[in-house]
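Enquirer: Sequence first, then the predicted structure, then my questions.
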Amino acid sequence: MAKEKITKKDPKKQLSGWLDYRSKENNPNNPKVSASLKKLQAERRHALLTRLGVIIFTSVCFILILGYFVSPKANVASVQIKGAPELNSSQIVKASGINSQDKVLGTFLKQKQYSQKLSAAFPEIESVKISTSHLNNVIFNIKEKKVIGYISEKDNHYRKILANGKVGSQTLSAKEIDKQKPIFIGYNKRASLKEDLDIYSKLPVKVQNQIKVMSGETNRPTQIIFVMNDNNVVIGNTSTIASKIKYYEKIKNQLKQPSVIDLEIGAFSRPLSNDEKNRLRIAP
């Protein structure tokens, strides 16, 4: 059997190619290696500068915010009232409890509390939203409740009757009221006013828009009196007026002068007396 011939290889010669390749890769004079190192250094420098910039920016913002809060600019300088022309602005500010030592940010955080406090103090106010101008000038934007009409008081003055049946806190002159809303006269008891308001709310809108006066000066608790825009007077029963008012248009078209239209029991009319005209504030 022939012996297998064994060829000897020099290990150094075998490794020389690999060692030459590694030495080239690690050689700083190698253009590829230099480019990679520069790119890596640039990325690290950029990341460092970015982190440093964020830290500086955050610190400056914190210092500015802190400086603002400890300065007088953070305090409430003035309070302006918008949306409630008939209400007394000074009384609103006083009722809110806000003062010059309060922080502007604090007023925003307590917005709901201010709204509840002012709504309790002034029946006319439904809600309050707070805004600012020039950093520390606080504005109370007031939304008022819907006005149904006006209740007459002494010396030709009036108060608003609100959608929830409450009476407004402010006294108004005849020039300040909305002439398109009905006036309620002769209502000294709030219970009587509430009952007639309930009846008024159940009338058709077309009829509501024709009523200029509602009188509480009735002969009986179950009686109700309307003065219409055409100066006709409608008398009805509190339990049936909502269903009988539909006959008003037909009856009035047959009249030649302002009259009393009685719908309490049947349906008939008669001319107005001078005393009734004066009592119900109907111009001659």
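Expert: That came through, no problem.
Enquirer: use CA for all of it now, contacts and neighbours both
Expert: Fine.
Enquirer: Please identify the helix or strand for Thr132.
Expert: Counting by DSSP states H and E, the element that carries Thr132 is strand 125-133.
Enquirer: What's the end-to-end length of stretch 128-148?
Expert: Stretch 128-148 stretches 21 Å from its first residue to its last (CA to CA, to the nearest Å).
Enquirer: So which residues of the protein form strands?
Expert: Taking DSSP state E as the criterion, the chain carries its strands at 78-82, 125-133, 137-144, 147-152, 157-162, 172-173, 183-185, 211-215, 223-228, 233-237, 259-262, 268-271.
Enquirer: Distance to Thr58 and mean neighbour count for these - can I get that in a markdown table?
Expert: Listed next are the strands of the chain as a markdown table, based on distance: least, CA to CA, whole Å; neighbours: other CA atoms under 10 Å:
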| stretch | distance to Thr58 | mean neighbour count |
| --- | --- | --- |
| strand 78-82 | 31 | 17 |
| strand 125-133 | 26 | 18 |
| strand 137-144 | 27 | 19 |
| strand 147-152 | 52 | 22 |
| strand 157-162 | 52 | 22 |
| strand 172-173 | 55 | 15 |
| strand 183-185 | 62 | 22 |
| strand 211-215 | 65 | 22 |
| strand 223-228 | 70 | 22 |
| strand 233-237 | 74 | 23 |
| strand 259-262 | 79 | 21 |
| strand 268-271 | 83 | 15 |
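Enquirer: what angle separates the strand holding Thr132 from strand 157-162?
Expert: Here strand 125-133 points in a direction 90 degrees away from that of strand 157-162 (axes from the mean of the first three to the mean of the last three CA atoms, to 10 degrees).
Enquirer: In this protein, which helix is the longest?
Expert: What stands out as the longest helix in the chain, according to DSSP state H, is helix 31-70.
Enquirer: Flag every buried residue along it.
Expert: The neighbour-count check on helix 31-70 (16 or more other CA atoms under 10 Å) flags nothing as buried.
Enquirer: this is the other structure I want to compare:
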Amino acid sequence: MRAIITNRYGGPETLEFAETDDPKVSPDQVLVRVKAAGVNPVDWKIVAGHLDPIMYVHFPLVPGWDVAGVVEAVGLDTPEFSVGDEVFGYVRKDEVQHGTYAELVAAPVRTLARKPASLDWRQAAGVPLAGLMALQSLRRVGVSKGDTVLVHAAAGGVGSFAVQIAVAMGARVIGTASERNHDYLRSLGAEPVTYGDGHRLIERVRQLAPEGVDAAVDNVGGDAVAASQDLLKDPSRLASIVDPGVTQRGGHHVWVRPDSADLAELAELADAGKLKVHIDRALPLAEAAEAFRLSQSGKTRGKLVLEVG
């Protein structure tokens, strides 16, 4: 098969588009013919060596954890799926080596669910990691109907899903973003405020919510954590996906988990018209290095994906 491969830690320049062996399929896995692979910041962080302290990483390495595709073969004990099923998933394994930037990926059944019928391949591939991160973060801080929720970096991949899922939960959402993304946030159901500037951000949010907010999801880190806790009625109802230090403030650091049931819930939201997927750019698999550069810029709206099939 053809895949994106790197043989060493480094930047986008280390990526090669090359032939490699087809993956073996373990008993609890299915072989997925990849149609599209989502691009997430963690992908280039893995290649840069940032996850080396916490996960085993092996070379040659195929990056990528998000996938949408068709089941081509099944393992010895995989009653959940059959050949021909259209699936999507967050294919994070215990060790990092055989990722989704490839024509084929062996995916544990616990990492997959059936693809939402309403989404095309690119859109489906953009959902898993960011959608699960948003859903699991909102659950961690107990968001429910009637809450006012603050979402930082609300126009990004995780943020745009967090806005929509919180709205579907019946919450009022205030989202931080640059002014160029304010109309986009309104289209998702959020009330936008300009991000950054610490105390000024607090003032801008209090203009919309004078009594503060009930819960907050941080996708930025830094000043956003301190600002959120100043605004929260209960400082423990803060989740951050980027700042482990949030736990020292009584909040929650969320590291997304693969979960078939959660993926199925995201699919239901999409098919009900409550979860839209904005694709900022779709590039051919061979242009994965450019996708890394775009992700590193921090200026994408919604999701980046690689088209494979």
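Expert: The structure has been received and is ready for your questions. Quick caveat: nothing in here was measured; it's all calculated off a predicted structure.
Enquirer: Quick TM-score on the pair, please.
Expert: The TM-score (TM-score structural alignment, normalised by the length of structure 1) is 0.24; 123 aligned residues with a CA RMSD of 6.6 Å.
Enquirer: who touches the strand holding Thr132 of structure 1?
Expert: For strand 125-133 of structure 1, the surrounding residues in contact (CA atoms under 8 Å, 6 or more residues apart in numbering) are 107-108, 111-112, 114-116, 118-119, 138-145.
Enquirer: rerun that using 6 Å as the cut-off
Expert: Strand 125-133 of structure 1 is contacted from outside by 115, 119, 138-145, using CA atoms under 6 Å, 6 or more residues apart in numbering.
Enquirer: Without its sequence neighbours, what residue ends up closest to Leu31 of structure 2?
Expert: What sits nearest to Leu31 of structure 2 in space, not counting adjacent residues and going by CA to CA, 6 or more residues apart in numbering, is Ala106, at 4.5 Å.
Enquirer: Look up how far Arg33 of structure 2 lies from that neighbour.
Expert: From Ala106 of structure 2 across to Arg33 of structure 2, the span is 9 Å (CA to CA).
Enquirer: Residues that sit against both of those two, list them.
Expert: Counting by CA under 6 Å, 6+ apart, Ala106 of structure 2 and Arg33 have no shared contacts at all.
Enquirer: Between all of the contacts of strand 125-133 of structure 1, which two are separated the most?
Expert: The span of the contacts of strand 125-133 of structure 1, defined through CA to CA, is set by Val138 and Lys145 at 22.3 Å.
Enquirer: And the strands in the stretch 101-250 of structure 2, which stretches?
Expert: Using DSSP state E, counting those that start in this stretch, the strands of the stretch 101-250 of structure 2 run over 104-108, 112-114, 148-151, 172-177, 191-194, 215-218, 238-240.
Enquirer: now those as a markdown table including mean neighbour count and distance to Trp44 of structure 2?
Expert: A markdown table is the format used below for the strands of the stretch 101-250 of structure 2 (neighbours: other CA atoms under 10 Å; distance: least, CA to CA, whole Å):
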| stretch | mean neighbour count | distance to Trp44 of structure 2 |
| --- | --- | --- |
| strand 104-108 | 26 | 19 |
| strand 112-114 | 24 | 22 |
| strand 148-151 | 28 | 24 |
| strand 172-177 | 25 | 23 |
| strand 191-194 | 22 | 27 |
| strand 215-218 | 29 | 21 |
| strand 238-240 | 28 | 20 |
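Enquirer: between those, which one is nearest to His253 of structure 2?
Expert: Short answer: strand 238-240, nearest of the strands of the stretch 101-250 of structure 2 by CA to CA, at 5.1 Å.
Enquirer: returning to that earlier point: which member of the contacts of strand 125-133 of structure 1 is positioned nearest Ile65 of structure 1?
Expert: Val138 (19.0 Å).
Enquirer: Pull the contacting residues for the closest one.
Expert: With contact set as CA under 6 Å, 6+ apart, Val138 of structure 1 has these partners: 79, 132.
Enquirer: Put together CSV for the strands of the stretch 101-250 of structure 2, with distance to Glu265 of structure 2 on each row.
Expert: Converted to CSV, the strands of the stretch 101-250 of structure 2 look like this (distance: least, CA to CA, whole Å):
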stretch, distance to Glu265 of structure 2
strand 104-108, 19
strand 112-114, 9
strand 148-151, 20
strand 172-177, 20
strand 191-194, 25
strand 215-218, 20
strand 238-240, 20
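Enquirer: For Phe59 of structure 2, which of those strands is the nearest?
Expert: Set against Phe59 of structure 2 and scored by CA to CA, the strands of the stretch 101-250 of structure 2 come closest in strand 104-108, at 16.1 Å.
Enquirer: So which other helices or strands are in contact with the closest one?
Expert: The contact analysis (3 or more CA pairs under 6 Å, 6 or more residues apart in numbering; DSSP states H and E) places strand 104-108 of structure 2 against strand 29-39.
Enquirer: Which element is encountered next along the chain beyond the strand it packs on?
Expert: Under the assignment DSSP H and E, the closest C-terminal helix or strand after strand 29-39 of structure 2 is helix 41-47.
Enquirer: List the buried residues of that next one.
Expert: Result for helix 41-47 of structure 2 [16+ other CA under 10 Å]: buried residues 42-47.
Enquirer: Taking those residues, tell me the two that lie furthest apart.
Expert: Across the buried residues of helix 41-47 of structure 2 (CA to CA), the longest gap, 8.7 Å, separates Val42 and Val47.
Enquirer: Could you point out which of the contacts of strand 125-133 of structure 1 is nearest to Gln14 of structure 1?
Expert: So of the contacts of strand 125-133 of structure 1, ranked by how close each gets to Gln14 of structure 1 (CA to CA), first place is Val138, at 86.5 Å.
Enquirer: if I look at that closest one, how far off is Ile183 of structure 1?
Expert: Using CA to CA, Val138 of structure 1 is found at 36 Å from Ile183 of structure 1.
Enquirer: likewise Leu15 of structure 1?
Expert: Going from Leu15 of structure 1 to Ile183 of structure 1 by CA to CA gives 113 Å.
Enquirer: Now for Tyr21 of structure 1, how many residues are close by?
Expert: 11 (other CA atoms under 10 Å).
Enquirer: any idea how far Phe108 of structure 1 is from it?
Expert: 71 Å.
Enquirer: try Ser16 of structure 1
Expert: To Phe108 of structure 1, Ser16 of structure 1 is 78 Å away according to CA to CA.
Enquirer: And those two? Which one has more around it.
Expert: Phe108 (16 against 11).
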